[in-house]
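K.L.:
following is a predicted model, sequence given first.
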Amino acid sequence: MSNVSQKQIRKVAVLGAGVMGAQIAAHLANAGIETVLFDLPAKEGPANGIVLKAIDNLKKLKPAPLMSAMRAELIDAANYGSDLARLGDCDLVIEAIAERLDWKLDLYAKIAPHLAPHAILATNTSGLSIQKLADGVPGELKPRFCGIHFFNPPRYMYLVELIPTAGTETAELDALETFLVTRLGKGVVRAKDTPNFIANRIGVFSMLATIHHAEQFGIRFDVVDDLTGPRMGRPKSATFRTADVVGLDTFAHVVRTMTDNLPDDPWAAYYKSPAWLAALIEQGALGQKTRAGIYKKEGRDIFVLDPKAGQYVPSGQKGSDEVKAILKLEDPAAKVKALRESAHPEAQFLWACLRDVWHYVATLLDGIADSARDIDFAIRWGFGWKQGPFELWQAAGWKAVAEAVSADIAAGKTMASIPLPAWVVQRDGVHAPEGSYSAAQNKLIGRSTLPVYGRQLYPPQLVGDAEPNFGETVYENDSVRMWLPPAATDVPVLSFKTKAHCIGAGVLAGVQEAIRIAEARFQGLVLWHPDAPFSVGADLASMGPAFMTGDFDAIENMVAEFQRASMAIKYAKVPVVGAAQGYAFGGGCEFLMHCARVVAAVETYIGLVEVGVGLLPAGGGCKEFALRASREAKGGDILGVLKDYYLAMAMAKVGTSAEEGQQIGYLRESDIVLFNSNELLFVAQAQVRALAATGYRAPVKPKAFPVAGRTGAATIKGQLVNMLEGGFISKYDYHIGVQIAEVVTGGDVEAGTLVNEEWILKLERERFMGLLKKGKTQERIMYMLENNKPLRN
């Protein structure tokens, strides 16, 4: 039963219905895993009242832990009083109660007699020693006990740390990692059993170092956040906003774990919450969850704490132009050198923050992680850094940085006086094509060879890794490349080379040519890009010259070409499978709607959003919804089906998960939702093979189908009038809504009139061009191009 190829995790119990436990249960439910959520019996009302309340609360939280509210039905409520026998058919039990060693051990003793002999027991602790917990676990459970550390919120955070004990069986850990990677879509890092493990140990130290140096150099908190966010390749929440989002009490708790457990650490003096942080916590200002923390919002005004004055001051100050110019340098070596050599306090502050984190990770590497790879991925996936600390060091010039850090240690400028480990000066980096450096083993070690990673044809890359091999080119133009992945040369891939994979003339020509080649030489074609998004839609900027000169015929020809490309995808003689992640907007969504099948990563945000630029879907989106409504209508009630499809277009509704995209109708029920986006290409190619193996035939082109006609359009217009009078849409939104209504209902014809696809496509082109000539549409397009957000005029 311990064999990784045989062990299946089909049912999971989560112990503890607090914030973390409930959200772990939610993500298990998202993945379609039967889940039982336990907590104490309620003192009043139903015995499962605590859990039922937690499940209900999941539907209200933002960001949403559930992909759709109906997923909550997959979570069964249970309590420790009467339901422990239900643990008997669970393959995995995740304990997520409060961080108290004694409480956890008491619970293990209570549940042990009820666990299945094959079940894995994992504790979701963020800081307690896994070995200390294991020591109190009944003997027969020790081989199946380990630590599992989800990051909050579990649906969206990619990282999960797995922490074995001395007695954990490797096969159990392998089975759990396989489950986490492919079923829950996680990036797994195996950590050693040290306080706060890998990500929190380094991420929290980085925040403490930033706090220390902000005080040392006199840098305001809002300026710190301006400098330590995207400008440094880190999330928008940067440093102090991140603390607010996490919760100042939670941040202080993680710091306290380091205070309590690392008294002899060279940096121990810095493992403490500053006085101003303790004061905020005492006042109940815990950050975002209490609407006041380091930042506070009053009306539209945002204030930030001035720790010296002990009060809030208006926020919004930015870093100096001099330092921002340094941060814009593309060469990491030049950037780090310029920061180090600048006399500006903000530059010295940033250098000090980088330097002390590099000093820290180099010193800790042998004790907390198997290799530098694990540290870099843990920080990238757990804290949202674009590059991990070792990656950035290597990119900035390993030896030059090492010499500069050593010089600052010698000069007494660093937070700790311990010298860099000897291995640092003996090497010229930690990542190489053969693997990443393990300080404990003093050698490079390769990536995991678990079979599940064979599904990741192009796994996440680190600086210094071997360059990915994107195979042999079959066909290429300026906008697309058709190629054969070396791991699977039987199914070609078409990738767009345009910015944000937008769709212009080159993509449209390339799609049609790639389909012709696939029909002649291959069993199918996959539309996939190594990076998100799938596509932000039509390349509006490329219409600029024709737009400015009033050459509307050229634009109409391009719209017609777009429709031809969509129809080529749909009616190809071989299956065209779309593999999507990130945004799939407008024309990108329309391409997917025409694919034989779509394989979508769970966090694919999909929608026909043309209304935002004053237009309507004209790449076949209106046509597809009109056709689907006619086919799905029961008893001939086309309008009944069409209304929801219409509203999705008219309100530019975006599915905030692939599942919601299916519910809206952009994706079909037969389309596949994957939890790990790194598996998209593997599964998409498999779908092509499966469709081909069953004797794929292109869909039969309908000669005619019924439409809702002018009476259907009139009904929809009535709804639009109500929305206009209620102030929900503008007059111009109303005008666009009328155009969409008249297209999807088939134009000025009687209800039930039979039309073909070309009829609706012609209506799409005509109404699209009519809108394009309107001043308000032109304003919306220009505003979108300049500001990257819609104008509602």
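P.N.:
Nice, thanks for sending it over.

K.L.:
going by C-alpha atoms from here, please, whenever you check contacts or count neighbours.
P.N.:
Fine.

K.L.:
I'd say R455 and F682 touch.
P.N.:
Yes: with contact defined as C-alpha atoms under 8 Å, R455 reaches F682; the gap is 5.7 Å.

K.L.:
what's the nearest residue to F197 if we skip its chain neighbours?
P.N.:
Once flanking residues are discounted, F197 sits nearest to A191: 6.0 Å by C-alpha to C-alpha, 6 or more residues apart in numbering.

K.L.:
how many neighbouring residues does that neighbour have?
P.N.:
Counted with other C-alpha atoms under 10 Å, residues neighbouring A191 total 26.

K.L.:
work out the gap between the biggest helix by length in the chain and the centre of the chain.
P.N.:
Counting by DSSP state H, the longest helix found in the chain is helix 345-368. Centroid separation for helix 345-368 versus its chain: 27 Å, with C-alpha atoms, centre = their mean, to the nearest Å.

K.L.:
put this beside the first:
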Amino acid sequence: MPATLEIRKAAVLGAGVMGTQIAAQLTNAGIETLVFDLPAEGEDRRAIARSAIARLAKLSPRPLAEPTLADAITPADYDDDIEALAECDLVIEAIAERLELKRALFERIAPYLNERAMLASNTSGLSIAAMAATLPAGLRERFCGMHFFNPPRYMTLVELIPCLESDSALLDRLESFLVSTLGKGVVRAKDTPNFIGNRIGVFSMLSIAHHSQRLGLGFDEVDALTGPPLGRPRSATYRTLDVVGLDTIAHVIATMRDGLPDDPWHHHFFTPAWAERLIERGALGQKSGAGCYRKRAGQIEVLDPDTFEYGPARATVAPEVAALLALKDLGERLEALRVNPHPQAQLVWSSLRDLFHYCAARLGEIADHAFDLDLALRWGYGWKQGPFESWQAAGWKRVAGWIEEEIAQGKTMSDAPLPAWVTEVDGVYRAGSGYAPATGRFALRGQLPVYARQRAPERLLDDPLAPGETVFENAGLRAWHDGDGVLVASFTTKGHVISADVLAGVRESVAIAERDFDALVLWHPEAPFSYGADLKGAMAMLAGGERDAFSLLVAEFQRTSQTLKYSMVPVIAAIQGMTLGGGCELQMHSARTVAALESYVGLVEAGVGLLPAGGGLKEFALRASNAQGEGGDLFTALAPRFERVARALPAGSAREAQGAGLLRDADIVVMNPFELLHVARHQARALFEAGYRPPLPARTIRVAGRPAIANFDAQIINLLEGRSISEHDAEIAHRIAVVLCGGEVDANERVDEAWLLGLEREHFVQLAMSEKTQARIQHTLKTGKPLRN
């Protein structure tokens, strides 16, 4: 049996929002995909699926990595196209959460599936065994649950749920496909109602709702407590209910209520009365415009569940409770919250206590290992730590004692005792391994070969990474290796901003790599790749009137970019997340970039009143010259680059960055960011083994000159007169045009890189010295938002 799962073509059954978004992610990964739905009346029998695919462009956040990918998804209907299923290697069902509908669909399609095809259901919690019972015996071994979390492009989690007959080797191959090809984080779940993520996540919401009602706290007050202060998304609890949809949450709760009659917490598995009332009114949350919250006249209003009236959402965390939540030691924090009588403190402690209690009691039922539960909440709900991680970080035995004490006092949501294993261990994690209650042993994560590709996987309890052998280190960068001949340079500044130390460290890393290694990779274990240049340090120079020192720093940045470009060993930039400004320019000068799909790349300096001066505009001019040859239209080639830079627009994905010229066609896009370093090292070694040489110096770059500058200026004047931009925006845009076009020279004049770098430096420094640009920089540093002045 092959070690990998060859999936050339896939089909998604069901053209709803979830089904089409799963199809979009398959397409993002380069898999030919069909979307099936019922045949429509009229001439266009595929109209339902076709319309659903078209709606992908209207969804936010965007399901497609690049808008034109929608054209690669094929609409289909069950009557006319069902035979096309025979060509598909993976078929994913994503229709309504009704068991009888799913069974009927499986009976209809089963005869058309080929003998190797995998069949999966995207159910969020229905019985996999009950679905499998309707399938032919030979298909059951190729059937499982494959639950994506919404939105599938951005949420890491996929729960993989076998039925009794599922072939374990096929499941291993499917997991490898999900991890490497689709870029997902996979947990294996048992076939129980709502599996792991929704079972625990929805219980947590029910617990918070129970205690907020008991303590008389408003929805906005609870959300102020249960979002970032607990390491959870800003949507917290009640905003999350609105985002997901109150009707959807009610369905998940009903699945728990109907499927778990013997659960000791069963009496809490009911949709709150206020939510039922909202659902009856059609106030389902964000999708209907009202739910726990609504927006009126630009103001966010929150529902009072007692009066059923909306009022301004203004609640905040009480100062004394905020002080407790700010305590760094988690054990100290929980103890202080536990004994503090303030209702807000009691909400936080009580909801966490009951969450810990429930997770311990149900772990063996829903998962094989503790890490499956924690990763499901991290990847599916966006929590920074899973429940067991938080419990262990606070002191496992001490917290267990508090829970037992409060069970005895009748304070908990259930009087079920903690399972015996809780008191037999000091925690559920040891050196990267997780506890398995069924065996009483600790097991390592990631035993499949695909996980060997992850040099820095998701870490539980912030387990330290294997550091590698340090070769060089300064205040902004560490250069290290694993003994494979490839030097890795990792920035250590906050946000991986590019300081003078980073620039010096990059140049030193190139020198070391040229002397002692085969290649150099720029890589960080976590996003972002870089927010760009160190604005705080730059402002200190500007405020001190150190113009010469500031100009020298710009020159040092340009020298660093050129050092990367003309390195005698290949330099690979391995990027993920925000790759902005100077970070974008560094990767533009690498021999090759390996980018995670979720890389947001852009020359965004105009947003702070500057223009790119680390060689980015120079590279755009050079690439336009190379692409257009002797007689091509340079203005047409430069126009989309000019617009993106002048508007400070980053690309929405690595695929989009390629289309925008921010990445090259030869650059590599990987779906799983944990595989970046693995792929980058292989690219580096391949270039080295092929006898890598840096490019020859570019001395005859054909530039667009004055006529193109005039064309750009005409566009700028139109925008200015239409009040779409400010006068300072217009000045920045004009200077960008001057640099892109090679300065005030004749059309088709020949210049070299030094000329273009000089233009960058000149106009950058002049903008930096202006009061309006300095005001923009100060405002961004203070608020994190751009200033229009």
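P.N.:
It's in. Every value quoted in this text rests on a predicted model; they were computed, and no experiment measured them.

K.L.:
tell me which residue of structure 1 matches up with W379 of structure 2.
P.N.:
When structure 1 is aligned by TM-score structural alignment, W379 of structure 2 is paired with W381.

K.L.:
quick check: that match vs T239 of structure 1, distance?
P.N.:
16 Å (C-alpha to C-alpha, to the nearest Å).

K.L.:
can you check V223 of structure 1 too?
P.N.:
Relative to T239 of structure 1, and taking C-alpha to C-alpha, V223 of structure 1 is found at 10 Å.

K.L.:
please identify which of these two sits among more neighbours.
P.N.:
Neighbour totals were compared for V223 of structure 1 and T239, and T239 leads with 24 against 17 (other C-alpha under 10 Å).

K.L.:
excluding its backbone neighbours, what's nearest the more buried one?
P.N.:
Distances taken as C-alpha to C-alpha, 6+ apart place D225 nearest to T239 of structure 1, at 5.7 Å, with adjacent residues excluded.

K.L.:
what about that neighbour, which helix or strand?
P.N.:
Using DSSP states H and E, D225 of structure 1 sits in helix 221-227.

K.L.:
so the residue nearest in space to the middle of structure 2 is in which element?
P.N.:
When C-alpha atoms, centre = their mean is applied to structure 2, the residue found nearest the centroid is Y154 (5.0 Å). Counting by DSSP H and E, no helix or strand carries Y154 of structure 2.

K.L.:
give the aligned equivalent of it in structure 1.
P.N.:
Using TM-score structural alignment, the equivalent of Y154 of structure 2 in structure 1 is Y156.

K.L.:
look up how far F179 of structure 1 lies from that match.
P.N.:
Y156 of structure 1 sits 17 Å away from F179 of structure 1, taking C-alpha to C-alpha as the criterion.

K.L.:
just R10 of structure 1 next, same as before
P.N.:
R10 of structure 1 is 9 Å from F179 of structure 1, by C-alpha to C-alpha.

K.L.:
next one: M593 of structure 1
P.N.:
M593 of structure 1 is 30 Å from F179 of structure 1, where distance means C-alpha to C-alpha.

K.L.:
nearest spatial neighbour of the aligned partner of T271 of structure 2 in structure 1, skipping sequence neighbours?
P.N.:
Under the alignment by TM-score structural alignment, T271 of structure 2 pairs with S273 in structure 1. Distances taken as C-alpha to C-alpha, 6+ apart place A252 nearest to S273 of structure 1, at 6.2 Å, with adjacent residues excluded.

K.L.:
okay, the helix or strand hosting that neighbour sits on what stretch of structure 2?
P.N.:
Taking DSSP H and E as the criterion, A252 of structure 1 maps to helix 248-261. Alignment note (TM-score structural alignment): helix 248-261 of structure 1 is matched to residues 246-259 of structure 2.

K.L.:
quick check: that stretch compared with structure 1, mean distance?
P.N.:
Stretch 246-259 of structure 2 differs from its equivalent in structure 1 by a mean of 0.8 Å after superposition (mean C-alpha distance after the TM-score superposition for structure 1).

K.L.:
list the buried ones in that stretch?
P.N.:
Judged by neighbour count using 16 or more other C-alpha atoms under 10 Å, the buried positions of stretch 246-259 of structure 2 are L246, D247, I249, A250, V252, I253, A254, T255, M256, R257, G259.

K.L.:
repeat that for stretch 690-700 of structure 2.
P.N.:
Here stretch 690-700 of structure 2 shows Y692 as buried, counting by 16+ other C-alpha under 10 Å.

K.L.:
likewise for stretch 710-725 of structure 2?
P.N.:
F712, D713, I716, L719, L720, I725.

K.L.:
in structure 1, what residue corresponds to A452 of structure 2?
P.N.:
By TM-score structural alignment, A452 of structure 2 lines up with G454.

K.L.:
ditto for L334 of structure 2
P.N.:
With TM-score structural alignment defining the correspondence, L334 of structure 2 maps onto V336 in structure 1.

K.L.:
same deal with A84 of structure 2?
P.N.:
Under the alignment (TM-score structural alignment), A84 of structure 2 pairs with R86 in structure 1.

K.L.:
residue contacts, its match?
P.N.:
By C-alpha atoms under 8 Å, 6 or more residues apart in numbering, the contact list for R86 of structure 1 reads H114.

K.L.:
from V683 of structure 1, how far off is it?
P.N.:
From R86 of structure 1 across to V683 of structure 1, the span is 35 Å (C-alpha to C-alpha).

K.L.:
for A596 of structure 1, same thing?
P.N.:
Counting by C-alpha to C-alpha, the separation of A596 of structure 1 from V683 of structure 1 is 14 Å.

K.L.:
more crowded one of the two?
P.N.:
A596 (24 against 18).

K.L.:
residues contacting the equivalent of R441 of structure 2 over in structure 1?
P.N.:
Residue pairing (TM-score structural alignment): R441 of structure 2 is matched to K443 of structure 1. Neighbouring residues of K443 of structure 1 by C-alpha under 8 Å, 6+ apart: S436, Y437.

K.L.:
just Y360 of structure 1 next, same as before
P.N.:
I202.

K.L.:
that one maps to what in structure 2?
P.N.:
Counting by TM-score structural alignment, Y360 of structure 1 corresponds to Y358 in structure 2.

K.L.:
ok, now how distant is that match from L352 of structure 2?
P.N.:
To L352 of structure 2, Y358 of structure 2 is 10 Å away according to C-alpha to C-alpha.

K.L.:
try L246 of structure 2
P.N.:
L246 of structure 2 sits 23 Å away from L352 of structure 2, going by C-alpha to C-alpha.
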